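Engineer: The following comprises the amino acid sequence and a computationally predicted model.
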Amino acid sequence: MKLYRRICGYATSAVKQDVQYQIPIAVRSLKSNPIDHNQNDVSKFYTIEPKTVSKIFQSGGLPKPFVEQTQVFAETALMIRKPALEVINNLKIANYEKPAVRYLMYGKTGSGKSLSLAHILHYAHTAKFILFHIPYVPIWLKYDRKEVTWSSTKEGFADIPLVAAQWLKHFLHQNETILQELNLTTSKEYTWSIRETTPPGSTLKDLITHGINRAKYACDIMDILLNELKMHCTNNKCKMIVAIDGFNAFFNEKTDLKTEDRVKVKPQQITMVQTGLSAVKSDWNNGAIVMITSPRASLNTRRESHLPIYLIGREGFQLIDPFIPIMVPELDKIEFNNMLDYYEEKRWLQKPGGRQELEFLSSRLPAELMIRCAPL
């Protein structure tokens, strides 16, 4: 009988302890529209609607581990952080009659640069900017059985036609609605073959669709599309944001790509890379350019420093100067604790306590913190 009472007593006390412990609720912003975000929302989470996530990020833009996490949590929640908010605030007050301003976001691997860019892209999409978005440059430069052919229009350069066609699909998916609203058209005739031409006054959607259906022309159409968009922006017909993740990969010494005749090509020999480098030139107005550098994007060399001078070198600096540098740091104390509260709320982190140990192990890097919390 005494043993029974002891067991029942232990069970009752365990239940009481479990009842006493309340799962933390992460601090969230009530503003789902990024246009409304301000300094009062820093370190808070906000949720992006599924249809918006599908519209902007269906073909890339969110890190794969984060996407897997959002599927488990059944929501896409981003933390509002100062670096993204700084760019967004600048976009709100910018003088778009002047040349496009360049922003370079940098920081340690896993500090949250890509998710900060995702926040900026969500703002730009909501504010009706055209998105010229390159989700991650190194994907272009890895072998992965890509078809590489010599360009028929640019001597000494190589095309990656299927990759360019895939990017055109990505661009059209992001911007189809606004392209229909603005009804932007081509400024001149483009001849592809004896029987194939794009007459002046054709919609940009028709131009893009031609590149998707005829992949051999996709690289040239990607370049033409950029030039047409720059012209329309300069003529005050639209606004555009150029967003490039893994920007420093443009300046790698080599790639994994080989042409059909087994010739290795350098990044600067690829027509899509030349288009990307042209996109960051500040020779147009009514827009902005946001670039991200990352040590992980340096494919062939070890980069021990995350500072841009080590990642893009003198050549890169000369290309994008002047620009506004924006560092994406590790989480501060408030952000760190709010992220752990979010994980506990979602039962991603099921064992309370140990926050100091997690802080030490993760160095308060959000990507590392997510990995460390997964098995707990």
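Structural biologist: Received it, and whenever you're ready, just let me know what you need. If you're wondering where the values come from, they're calculated on a predicted model, not measured in any experiment.
Engineer: rest of the way, CA atoms for contacts and neighbours
Structural biologist: OK.
Engineer: First-to-last residue distance for stretch 101-116?
Structural biologist: End-to-end distance of stretch 101-116 (C-alpha to C-alpha, to the nearest Å): 18 Å.
Engineer: in that stretch, what's buried?
Structural biologist: Within stretch 101-116, the residues that qualify as buried are 101-116, counting by 16 or more other C-alpha atoms under 10 Å.
Engineer: And here is the other one:
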Amino acid sequence: MLAKQSLKLYRIPRMCAAFCTAPAEAPVESLYNRPKLVPTDYRTSEQSTDRHSSVHEAKFYTLPPEQKKQLFTGGGFPRQFEQQVKTFNEACLMVRPISLELLNYIRNTDFKRPVVRYVLYGENGTGKTLTMAHALHYGLQNNFLLVHVPWVPNWMKRPKETANATSPEGYIDLPFDAAAWLVHFKTQNAKLLTELDLKTSKDYVWSKREATPVGSTLLALVEHGIARIKFASETVAALLSEVKQHATDSKCKVMVAIDGFNAFYHPETRIFGDNKQRITPDMITLTQPFLDITKYDWTNGVCILSVDKIGMTEGYMESYMPRYLLGKEGFEHLDPFVPLHVRDYSEKEFASCIQYYLDRHWIQKTPEGFDEQLKYLSNKNPYTLMQLTRSL
């Protein structure tokens, strides 16, 4: 009989293939002969987004921890990127050409004219959400009142709780999601709202015993919606209506940023009505207020919206183009708008990202050619590159 040989299995790191395929004859010295990049090649110490220009292109800048906490505690970073931020103990964003283009448009906006809508579009994982994050940081540093929805499909696919709306009949409330958004709005804008001291323009009656009188601060309005979750969706509608009016009256500048905007125009959601049928997004009370604030019937503001294939509830999306994802109704709602195509990394951006990972000891220097293999495997797609180099 043949003796059975014991076999041992070892877990091979995901990047092993990329790191271990150099020719056997490659000289060991090649590890040390590669040109080294100094920190200024891929980092910049300029944290003021207002000063970002082509000089900083493809370089990483660091968000101050307190501003990162203020902006993104309630969401706004992709989940895996947020995990990477925690691992690296710093939040760094790359200054990309599309971000510079967007910021340049905003800097040169005539805010006396109707609000301009910018639509970020592109393939999955190209960086639409982080481009929006860069713009939000600009808005925070330049005293814009922020109206930010981190990811609309969360409301359409997996709401925390649903309830029948008191009016209109047959509509659905998302009370906990509405309250969570009000907390997010307060976190981002509490300091600015206190300085601006914006007041409500009319009485808001919630029940026979509860009302928010004319002349109340917007912070008081927000806090009421947080404390009385039952009325959170109605509070969101009242708040956005007041924000539009105050902006038009030149009392504040407003930046609207909505990620996954096309989910508002999907044929159906994963929420079931009383008839056991899936309802459409327009039957959710949170939908209309955010559609209203993305119209061009107000001034002193800017709207930054993204459309995304994975933002749709069901089915395979063949195209990432705005007309396809928004449908006829959604496209006509935003028309005219400025389209901004977010693309994969350029050669310079890819090299900068690899150098950043090396600096953070997230990947390890290996024989010549590993970065070319990463480039081949990821096709320079930012999300795919992050997936390939993630921890086991």
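Structural biologist: Nice, I can see it. Just so you know, these numbers come straight off a predicted model, no measurement behind them.
Engineer: still on that earlier bit, closest one to Pro161 of the first structure out of the buried residues of stretch 101-116 of the first structure, please.
Structural biologist: Pro161 of the first structure has its nearest neighbour among these in Ser114, at 26.1 Å by C-alpha to C-alpha.
Engineer: in the first structure, which residue is closest to the centre?
Structural biologist: Against the mean C-alpha coordinate of the first structure, by C-alpha atoms, centre = their mean, the closest residue is Gly61 at 3.8 Å.
Engineer: Which of the three states applies to the aligned partner of that one in the second structure?
Structural biologist: With TM-score structural alignment as the criterion, Gly61 of the first structure lines up with Gly76 in the second structure. Assigned state for Gly76 of the second structure: coil (three-state reduction, DSSP: H, G, I helix; E, B strand; the rest coil).
Engineer: got a list of what Gly76 of the second structure touches?
Structural biologist: Under the criterion of C-alpha atoms under 8 Å, 6 or more residues apart in numbering, the contact list for Gly76 of the second structure reads Thr129, Ala133, Val149, Pro150, Trp151.
Engineer: Widest-spaced pair of those residues?
Structural biologist: Considering C-alpha to C-alpha, no two members of the contacts of Gly76 of the second structure lie farther apart than Ala133 and Trp151, which are separated by 12.2 Å.
Engineer: Compare the two and say which is more crowded by neighbours.
Structural biologist: Between Ala133 of the second structure and Trp151, Ala133 has the larger neighbour count (other C-alpha atoms under 10 Å), namely 23 against 20.
Engineer: Grab the nearest non-local neighbour of the corresponding residue of the first structure for Asn379 of the second structure.
Structural biologist: When the first structure is aligned by TM-score structural alignment, Asn379 of the second structure is paired with Ser363. Closest residue in space to Ser363 of the first structure, ignoring its immediate chain neighbours: Glu330 at 7.4 Å, by C-alpha to C-alpha, 6 or more residues apart in numbering.
Engineer: before we move on, what SS does the equivalent of that neighbour over in the second structure have?
Structural biologist: For Glu330 of the first structure, the aligned position in the second structure is Asp344, judged by TM-score structural alignment. Using three-state DSSP, the three-state assignment for Asp344 of the second structure comes out as coil.
Engineer: List the contacts of Asp344 of the second structure.
Structural biologist: Thr126, Gly127, Asn379, Lys380, Asn381, Pro382.
Engineer: Sort out which one of those residues lies nearest Gly301 of the second structure for me.
Structural biologist: After measuring the contacts of Asp344 of the second structure against Gly301 of the second structure - C-alpha to C-alpha - the closest member comes out as Gly127, at 23.6 Å.
Engineer: Am I right that the closest one is in contact with Val342?
Structural biologist: Yes - between Gly127 of the second structure and Val342 there is a contact at 6.7 Å, judged by C-alpha atoms under 8 Å.
Engineer: picking that back up, what is the nearest of the buried residues of stretch 101-116 of the first structure to Cys233 of the first structure?
Structural biologist: Comparing these against Cys233 of the first structure with C-alpha to C-alpha places Val101 closest, at 13.6 Å.
Engineer: what's the counterpart of the closest one in the second structure?
Structural biologist: For Val101 of the first structure, the aligned position in the second structure is occupied by Val116, per TM-score structural alignment.
Engineer: how much space between its match and Leu102 of the second structure?
Structural biologist: Here the distance between Val116 of the second structure and Leu102 of the second structure works out to 12 Å (C-alpha to C-alpha).
Engineer: same question, Val149 of the second structure
Structural biologist: Using C-alpha to C-alpha, we find Val149 of the second structure at a distance of 18 Å from Leu102 of the second structure.
Engineer: And for Gly301 of the second structure?
Structural biologist: Distance of Gly301 of the second structure to Leu102 of the second structure, computed by C-alpha to C-alpha: 14 Å.
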